[in-house]
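**Student:** Predicted coordinates and the sequence they were generated for:
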Amino acid sequence: MNAPEKIQGTVENWENGSLGKDVNHVRQAPRELERQIDDAQGMQAISIRLDKELIEKFKQIAKIHGMGYQPLMREALKRFAEAEIKILLAALANASEKSGHNEGKQTVEVQLEDLQQRRVA
């Protein structure tokens, strides 16, 4: 009987699918190992409901960029959050110029409506 040819464990073989696609050799990692991997990567699994149309758009965009749609969604959310933080901090900095000082500490008061108006503008 001939033994099947062993496929080398190279990055190229993982990328082209020679390795890792045979369901006969799939095992789910223990939950503790999954948790350790998530912790090491700074990741947390969440559950979210999204419009099917939005997911399809992300899949199309991801395909063009040669990546998965979930990493693309993570990147989009990260970019949004970073941009939003910059907008809020700029608004706070601008408001602080108009605020007074209290015992050497600067007090900043910003109305939510002011931030929303600046965001829309």
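**Tutor:** Ah, there it is.

**Student:** CA only for contacts and neighbour counts going forward, please
**Tutor:** Fine.

**Student:** Strands along the protein, start to end?
**Tutor:** 101-102, 105-106 (DSSP state E).

**Student:** what about the longest helix in this protein?
**Tutor:** helix 69-96 (DSSP state H).

**Student:** buried stuff in it?
**Tutor:** Using 16 or more other C-alpha atoms under 10 Å as the test for burial, helix 69-96 gives 69, 72, 88, 91-92, 95-96.

**Student:** what's that helix packed up against?
**Tutor:** Using 3 or more C-alpha pairs under 8 Å, 6 or more residues apart in numbering; DSSP states H and E as the contact test, the elements touching helix 69-96 are helix 52-65, helix 112-120.

**Student:** rerun at 7 Å
**Tutor:** helix 52-65 (3 or more C-alpha pairs under 7 Å, 6 or more residues apart in numbering; DSSP states H and E).

**Student:** For stretch 105-120, measure first residue to last.
**Tutor:** Its start and end residues considered, stretch 105-120 measures 31 Å (C-alpha to C-alpha, to the nearest Å).

**Student:** D38: which of the strands of the chain is closest?
**Tutor:** Comparison of the strands of the chain against D38 by C-alpha to C-alpha identifies strand 105-106 as nearest, at 39.3 Å.

**Student:** let's bring in a second model and compare:
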Amino acid sequence: MTNHARDADVTAKWEIGEYGRSDAHVAVAREDESLQLDADLAMKLVSIRLPIPLIDALKAIAGHHGIAYQPMIRDLLMRFARSEFQQIQADLSSRMEEAQAADESSPPVEAFIERTRKAAGG
């Protein structure tokens, strides 16, 4: 069996639950390993209190879609943050356009400087 075939076989066994779903495969990671995993994944463990009915609803929604609820919540928060940043960007763009339009309706800087020089006798 080639390394690729062996890796595919091991991956398949993890996917179908042959590996990793028994008490024999459960162990608490050492703190340094856990911290390294978080660093590698650019993740940080947070604790948040949510109403029990909300958690139950999120678990039901995730179950309906065949996914775990914590990754679903992470995905929801990522989508929300991305959407909010897009909205903020659009708002700032709109403000910039309004400011530029206001600037265009006033005399250009060069004309202002020229008028100032003439008024000063220069």
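**Tutor:** Received, thanks. All values derive from a computational prediction rather than experimental measurement.

**Student:** Export the strands of structure 1 to TSV and append columns for mean neighbour count and distance to Q44 of structure 1.
**Tutor:** What follows is the strands of structure 1, written out as TSV (neighbours: other C-alpha atoms under 10 Å; distance: least, C-alpha to C-alpha, whole Å):
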stretch	mean neighbour count	distance to Q44 of structure 1
strand 101-102	10	40
strand 105-106	10	36
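
**Student:** How much space separates the residue nearest to the spatial centre of structure 1 from A62 of structure 1?
**Tutor:** Compute the mean C-alpha point of structure 1, and by C-alpha atoms, centre = their mean the closest residue is R74, 2.1 Å away. Using C-alpha to C-alpha, R74 of structure 1 is found at 12 Å from A62 of structure 1.

**Student:** what's the answer for K52 of structure 1, then?
**Tutor:** 15 Å.

**Student:** Repeat that for I48 of structure 1.
**Tutor:** 19 Å.

**Student:** higher neighbour count, those two?
**Tutor:** Of the pair I48 of structure 1 and A62, A62 is the one with more neighbours under other C-alpha atoms under 10 Å, namely 17 against 5.

**Student:** from memory the more buried one sits against Y69, does it?
**Tutor:** Yes - applying C-alpha atoms under 7 Å, one finds A62 of structure 1 in contact with Y69, separated by 5.1 Å.

**Student:** Who are the contact partners of D38 of structure 1?
**Tutor:** With contact set as C-alpha atoms under 7 Å, 6 or more residues apart in numbering, D38 of structure 1 has these partners: Q44.

**Student:** What of D114 of structure 1?
**Tutor:** Counting by C-alpha under 7 Å, 6+ apart, D114 of structure 1 touches no other residue.

**Student:** Roughly how far does it sit from V11 of structure 1?
**Tutor:** Per C-alpha to C-alpha, D114 of structure 1 is found 52 Å from V11 of structure 1.

**Student:** how far out from the middle of the chain is the longest helix of structure 1?
**Tutor:** The chain centre lies 12 Å from the centre of helix 69-96 of structure 1; the measure is C-alpha atoms, centre = their mean, to the nearest Å.
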